[in-house]
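>>> coords below, sequence missing:
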């Protein structure tokens, strides 16, 4: 029997949830209804919030993540108890790893059933909050309706404070359903906590940078998320410092700037240049696996590391660690650094701009020496088809691995699942982005990752999301195939039976077409002019560039 049967009260705990979210500025909610969450969804019917109905909870989290990245707003997810909540965790891991602000409202058993496993209630977990502890900034259980507005306001503040991320709130079924005496929420205010750098650390960093002969900069995702691009540009030009962007930082620095090393993080030529810097300024990055070229980079100079997450500081290399929001820290450094002096040939007889140009030439020469004509043309044709301002969402697929290094984001934002590395992000993330922006976006998946989110074709069609979904079908898990063939000489369990993606999309009422790699530009350009969702399938075995983390 359905819980909460009968006539719903005029206002209940669910109303307090949606009223508070509305007061804080939420416009959309992503999720799937559930038995214990009926009070939430009943309240939605009396609100101005738009509900985006996904087909799998994990994809609800991805969609809210994509919405937040595209719009800069807080994403909101409604989850049901037990299996629904657990299914969303992998999506929340991506948001947590990448620093995407989300409010996750999960229903819970009636209060009297909490912790009482012996009662054998449907969807029961021993401790649901504990399951979310690895993938959210904090977790709250609200046991009384009067506590709902303040708890959500506090959670929102935490979500938008650097380091940003998802925050988990649980509300028991009976708290959501029972009538409330609390008046309707009229206003709510959430401001991010201030996170400036310590003054003595700024002074020390300025001293190091001012005295450096060969400074270089690594710009991570924190630079982009905090909107610190202008300060980064000013500092780079004052210092004559080469700048390389991580995959998460792609777009934080102008791609064609004469100091731009672009995003070739996995190339040994770039690693060599960064190792040669006498001061390496790292902002919004842990110097983790990809950024350190798989932990092969060994800087010979001093490192200044700025990050809002204190656990990141010096986690992979000794550094002058500065815990601060990237924008606030870079603004402070920019204000304290003197104006640019004359550029000297301190990079072994070259100026910084000459060293950057030489490094980029070496990267291109290495690519020229490999059999990569198909791959390079394929990526160039996608870039040529995509309008400069269009936002793109990339799954964990070989095309995305290329894009991490070679994609010039221009004025459109580049989004990938590189934070946690889970499959299935691209399409649902793009749905959230398209619905938030009200304009077309591109999603890119492989055939393996596409199957993780194939059910969301129904969501895209139901909500008329302007998403063009490019599926690169190579018959299996292409990245794992290459890794295994390289390591063992053969691949095991990487080949996949898969559907006819064109016919499958059409069965959902979504227009689809198949093209060759040579026809990808034309196919995308035509798809971008259509209304609503559409799918482009290209059958191609795209290879990775050769390992470049080896000297």
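Okay, I see it. Just so it is clear, the model here is predicted, and its values are computed rather than measured.
>>> CA only for contacts and neighbour counts going forward, please
Fine.
>>> tell me the SS of residue 338?
When classified by DSSP: H, G, I helix; E, B strand; the rest coil, residue 338 comes out as coil.
>>> wait, it sits on residue 238?
Yes - Residue 338 lies in contact with residue 238 (Cα atoms under 8 Å); the separation is 7.4 Å.
>>> So between the two, which is more surrounded?
Using other Cα atoms under 10 Å as the criterion, residue 338 and residue 238 rank with residue 238 on top: 18 against 13.
>>> element containing that one, please.
Mapping residue 238 onto the secondary structure by DSSP states H and E places it in helix 229-239.
>>> repeat for residue 170
Secondary structure (DSSP H and E) places residue 170 in strand 166-172.
>>> Comparison target, given below:
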């Protein structure tokens, strides 16, 4: 037998001999995963070798934090579980800021991280490459659950259990790490053919729903605040039913944008940072908060002071009554609204709406009129036209991904998501979310999406132009270049009369994008709508740059 024949037989034997990496891939495939994000690493070679024998699509980012954002965006856009592969040590740690956003926003993700060999765990052997004292402890602040698998045979059950935790409300990322030698170890167990991971139910307590109905039956001025939990639960229809039954105005938080029809006669839209809207919430005799922590932004920076009774419904028990005393009901927003609506209809509920001699629709119209008049009184023509032009250009069903930039801050309040979805990084508030999340969303959907960044946040993810080009992701990236960290500039100037360390030397974004083979152009603010429409009609990724200085509307919470 020739040496070449020996080598060929060895290759066949290795292919026939499955290892721990194959168990990871087989389990994920059985659970329904289609796409994986990440970057290869030394300790994860067995995992990536197994990936080569699978049908899973792998999207290799250039920075692990952007891989996390991409898996997050994929999950938000498709309503599937995002899957992320991480290498040990530096790779794992680099992902944490992206995972913080997913954790804060309740995005289901399964993270598979490699680990040093078993004999290095617990510091039994020091000096291993990428070694951490306790890698999974680093992820404890940004994931729901962490586990290290010590034997290959335990991989399927560990991943299946983690998947179930990820999709159980409150949803979020989970962390499973597998040592290098466990990934490489030959396995005797047969291929994984079936895996089932079901979410655990968290129905609301019946007596709490009945008490909520009792409060609402006495209410004359009920108001609803709808948060991101309503969107994640796909409970838009139930929310609309409840609002109609109660004749209650509805305010959507930035995370809840799209949970309620923007132009509905009961819609206060998303003007959470407005004192006139806060006054309506404060005047409610029963304020129902669904799927929101009523946190910093959604409480108008903790200035909201309800005078009536508060009902708070959330799947995350740590959120309940964390900022304001309330009747706290732990439940998924959809399940709670189903129970609430059923109870209201069963009792033949009749709304008693009376806003000091006015109807709720009149209050909503008056309030939105006051918001518009306040904006009219400020020099905001450029900003309002700019946002309106973007909204007009974006198809009604297109999903959009917004970085932490002045345009996004405007979007939190004024963006009508229509039939699409509005995604932003307001959960944790880190920079760099928009473009990589949009890449994940575009790949998952197989259709064009829009990413919006400032020049500062764009630099966090500029390397992902290579990823977008490599995979021909249909993403249009709008970069609003004001030469600095615009929102921080405004904060500092407002607080101290001057800004420090907010100005940035930035590249020629058009030339830089073109160097990656990505079409790009710079346009004037008044031409942004036409430029976007033309970019949406193109193939693959493209970039539109607008150099302009946008301002925020004046604070309305003081």
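Nice, thanks for sending it over. Fair warning: this is a prediction, and the values are worked out from it, not measured in the lab.
>>> In structure 2, what range does the next helix or strand after the helix holding residue 238 of structure 1 match?
Proceeding N to C from helix 229-239 of structure 1, the next assigned helix or strand is strand 243-245, under DSSP H and E. Counterpart in structure 2 of strand 243-245 of structure 1, with TM-score structural alignment as the criterion, is residues 250-252.
>>> just checking, residue 52 of structure 1 is part of a helix?
No - under three-state DSSP, residue 52 of structure 1 sits outside any helix and is assigned strand.
>>> Looking at structure 2, name the residue matched to it.
Alignment of residue 52 of structure 1 against structure 2 is given by TM-score structural alignment, with residue 59 as its counterpart.
>>> One more: residue 541 of structure 1?
Structural correspondence for residue 541 of structure 1 with respect to structure 2 (TM-score structural alignment): residue 549.
>>> Find the helix or strand that its match is a member of.
Assigned by DSSP H and E, residue 549 of structure 2 falls outside every helix and strand.
>>> ok, which stretches of the stretch 401-550 of structure 2 are strands?
Counting by DSSP state E, counting those that start in this stretch, one finds strands in the stretch 401-550 of structure 2 at the ranges 422-424, 449-454, 475-481, 520-523, 542-547.
>>> what about the longest one, how far off from structure 1?
Aligned to structure 1 and superposed, strand 475-481 of structure 2 gives a mean residue distance of 0.1 Å (mean Cα distance after the TM-score superposition for structure 1).
>>> Not counting sequence-adjacent ones, nearest residue to residue 481 of structure 1?
Leaving out its chain neighbours, the residue that sits closest to residue 481 of structure 1 by Cα to Cα, 6 or more residues apart in numbering is residue 491, at 5.3 Å.
>>> what separates the most centrally placed residue in structure 1 from residue 282 of structure 1, distance-wise?
The residue lying closest to the centre of structure 1 (Cα atoms, centre = their mean) is residue 98, at 5.1 Å. Residue 98 of structure 1 sits 16 Å away from residue 282 of structure 1, taking Cα to Cα, to the nearest Å as the criterion.
>>> ok, and what's touching stretch 142-152 of structure 1?
Counting by Cα atoms under 8 Å, 6 or more residues apart in numbering, stretch 142-152 of structure 1 makes contact with 13, 16-17, 20-21, 111, 140, 169-172, 175-176, 180, 182, 185, 188, all of which sit outside it.
>>> for that stretch, which positions count as buried?
Along stretch 142-152 of structure 1, these residues count as buried under the neighbour rule (16 or more other Cα atoms under 10 Å): 142, 143, 145, 146, 148, 149, 151, 152.
>>> Read off where that stretch ends up in structure 2.
Using TM-score structural alignment, stretch 142-152 of structure 1 corresponds to residues 149-159 of structure 2.
>>> And for stretch 67-80 of structure 1?
Residue correspondence for stretch 67-80 of structure 1 in structure 2, counting by TM-score structural alignment: residues 74-87.
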